[in-house]
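Student: all I have is the shape, not the residue letters:
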């Protein structure tokens, strides 16, 4: 995990949703969750980053706790909480160990980042079990993942030097890239597919509630989306909301969001 912490210590994660092509992921995730969350829910934001989702829901009267493995992110959340007077409790924690929290504490657990970077099957199992443990019975777990089928098209538009058989094999067949490897275009990362994420969660006895492609192809064609005017962007967003559950769109979306209910 050291390489991941170092990576996020260096970048400006807080600006991730500043462009329209990236903001669609946020707008879709909140659009879907807002249809499910009860009023004044207790929410755990696991892998909260700088707290974009945490503060969005705190502003709407929910009781939010944020955890992240990167100390800089937690410092930013605490500072913003002090400045805005919005209460968001924040702790430096690993998503694989949520022992700080008692079982069946939260109405909703948002796991919007950790799965991207847990490259070990055993650690991934710990993460999912911990998220479900702290979730109340009938509570909702929302898990974001990066779709393996979107990676090569995205690399083609941005860093074509990585378009080679070894990279395709690692993304499609292994689902993992390792920091420091010659084929690594990011940091330690785990990629999966819509079908695989559904199969994985079925092992935990949950009930599927929703499954959407949170950015469709907006991330892949980012320049075109970013250049849209306000009216055109809103039309694109409406189109996206209407089609984000379509399996063919879900199959190429850069980010997916799987929501399930604890039995």
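Tutor: Looks like it came in fine. All of these numbers come straight from a predicted model, not from anything done at the bench. Residues are numbered from 1 along each chain as shown.

Student: contacts, neighbours, all on C-alpha from now
Tutor: Noted.

Student: how about the residue positioned nearest the centre of the chain, nearest residue that isn't a chain neighbour?
Tutor: Closest to where the C-alpha atoms of the chain average out (CA atoms, centre = their mean) is residue 112, at 2.8 Å. Distance criterion CA to CA, 6 or more residues apart in numbering; nearest residue to residue 112, sequence neighbours excluded, is residue 144 at 4.7 Å.

Student: ok, now residue 68?
Tutor: Closest residue to residue 68 apart from its sequence neighbours, by CA to CA, 6+ apart: residue 47 at 4.5 Å.

Student: for comparison:
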């Protein structure tokens, strides 16, 4: 976790990532809009980085508390709150593995980051158990996973090979192990298959409301799509959202999104 914390504190601009990957951002927001229903809900955004989704939900009138491992991300969130004139209910530097320190119950819990930075399955289970325990009965949990096809999708989008013959072996290795090391340019991470992600969520007696491949067919053409006129961008986002839960297309996505009810 120290490596992950250092990565977001010193090496990565998480706020701007969702500008570069706007398809992920826009389609995820559509799922939040579909399933987070009600007024003035209490929402806990665990591992929410600098708060892009926190601010989005706060603007809709919800009471959102942001927790992140990175102090830098928390500081950015506080700065952005002034720019956006949207203040969150709380800004907490904290660890998704230490959720038993929090006693309040929430209508919605977002866990859209920690599960793909926890390499050990026991840690993923601990984070999930803590998140579910913080939900009110009937509450909604939204959890994100990075697909084990994501490195292949990313390299394909940029037609990128850097290390000769080692590239193929490395990319295909993610399908088997799911483990990413810091030498790859990204931080410590775990990439899941869709089957593994669903099996993990099934352990917590949740009612599955949706399981989606976020980018699906749009991912490898994202750079081209974002150069289009705004009207056309929105058309493609509508197509991607419509295809998100098509099981035949799950492997085309870099991110999986699970939504369930306690």
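Tutor: Alright, I've got the coordinates. Just so it is clear, the model here is predicted, and its values are computed rather than measured.

Student: surely the residue nearest to the centre of structure 1 and residue 146 touch.
Tutor: No - the criterion here is CA atoms under 8 Å, and residue 112 of structure 1 misses it with residue 146 at 10.2 Å.

Student: hey, what's in contact with both of these two?
Tutor: Counting by CA atoms under 8 Å, 6 or more residues apart in numbering, residue 112 of structure 1 and residue 146 have no shared contacts at all.

Student: the residue nearest to residue 112 of structure 1 belongs to a helix?
Tutor: No - the assignment for residue 144 of structure 1 is strand, going by DSSP: H, G, I helix; E, B strand; the rest coil, so no helix is present there.

Student: contacts only, for it.
Tutor: Counting by CA under 8 Å, 6+ apart, residue 144 of structure 1 makes contact with 111-113, 115-116, 255-258.

Student: so which of those persist in structure 2?
Tutor: On the basis of both residues aligned by TM-score structural alignment, their matches' CA atoms under 8 Å, what survives of the contacts of residue 144 of structure 1 in structure 2 is 111-113, 115-116, 255-258.

Student: gap between residue 62 of structure 1 and residue 88 of structure 1?
Tutor: As judged by CA to CA, to the nearest Å, residue 62 of structure 1 and residue 88 of structure 1 stand 10 Å apart.

Student: which one of the two is surrounded by more residues?
Tutor: The neighbour count for residue 62 of structure 1 versus residue 88, taken as other CA atoms under 10 Å, is higher for residue 88 (23 against 20).

Student: wait, the more buried one touches residue 65, no?
Tutor: Yes - using CA under 8 Å, residue 88 of structure 1 is in contact with residue 65, at 5.6 Å.

Student: quick check: neighbours shared by these two?
Tutor: residue 54.

Student: what is the neighbour count of residue 89 of structure 1?
Tutor: For residue 89 of structure 1, the count of nearby residues is 16 (other CA under 10 Å).

Student: my read is that it contacts residue 64, right?
Tutor: Yes - with contacts counted by CA under 8 Å, residue 89 of structure 1 reaches residue 64, the gap being 6.7 Å.

Student: list the contacts of the closest residue to residue 63 of structure 2 other than its chain neighbours.
Tutor: Ranked by CA to CA, 6+ apart and with sequence neighbours excluded, the top spatial neighbour of residue 63 of structure 2 is residue 42, at 4.9 Å. Residues in contact with residue 42 of structure 2 (CA under 8 Å, 6+ apart) are 62-65, 106-108.

Student: ok, those vs residue 183 of structure 2, which is closest?
Tutor: Nearest to residue 183 of structure 2 out of the contacts of residue 42 of structure 2 is residue 65 (CA to CA; 33.0 Å).

Student: ok, that closest one touching residue 93?
Tutor: No - at 11.0 Å, residue 65 of structure 2 does not count as touching residue 93 under the criterion of CA under 8 Å.

Student: now the helices for the stretch 101-250 of structure 2?
Tutor: Using DSSP state H, counting those that start in this stretch, the helices of the stretch 101-250 of structure 2 run over residues 121-133, 150-157, 166-177, 194-201, 222-225, 230-243.

Student: out of these, deepest packed?
Tutor: Counting by mean count of other CA atoms under 10 Å, helix 121-133 has the highest mean neighbour count of these, with a mean of 19.

Student: not counting that helix itself, show me its contacts.
Tutor: Helix 121-133 of structure 2 is contacted by residues 96-100, 105, 109, 111, 114-115, 118, 141, 200, 204, 262 when judged by CA under 8 Å, 6+ apart.

Student: biggest separation within these, which pair?
Tutor: Between any two of those (CA to CA), the greatest distance is 23.8 Å, for 105 and 118.

Student: these two - which one has more neighbours?
Tutor: Each of residue 105 of structure 2 and residue 118 has its neighbours counted (other CA under 10 Å); residue 118 has more, 23 against 18.
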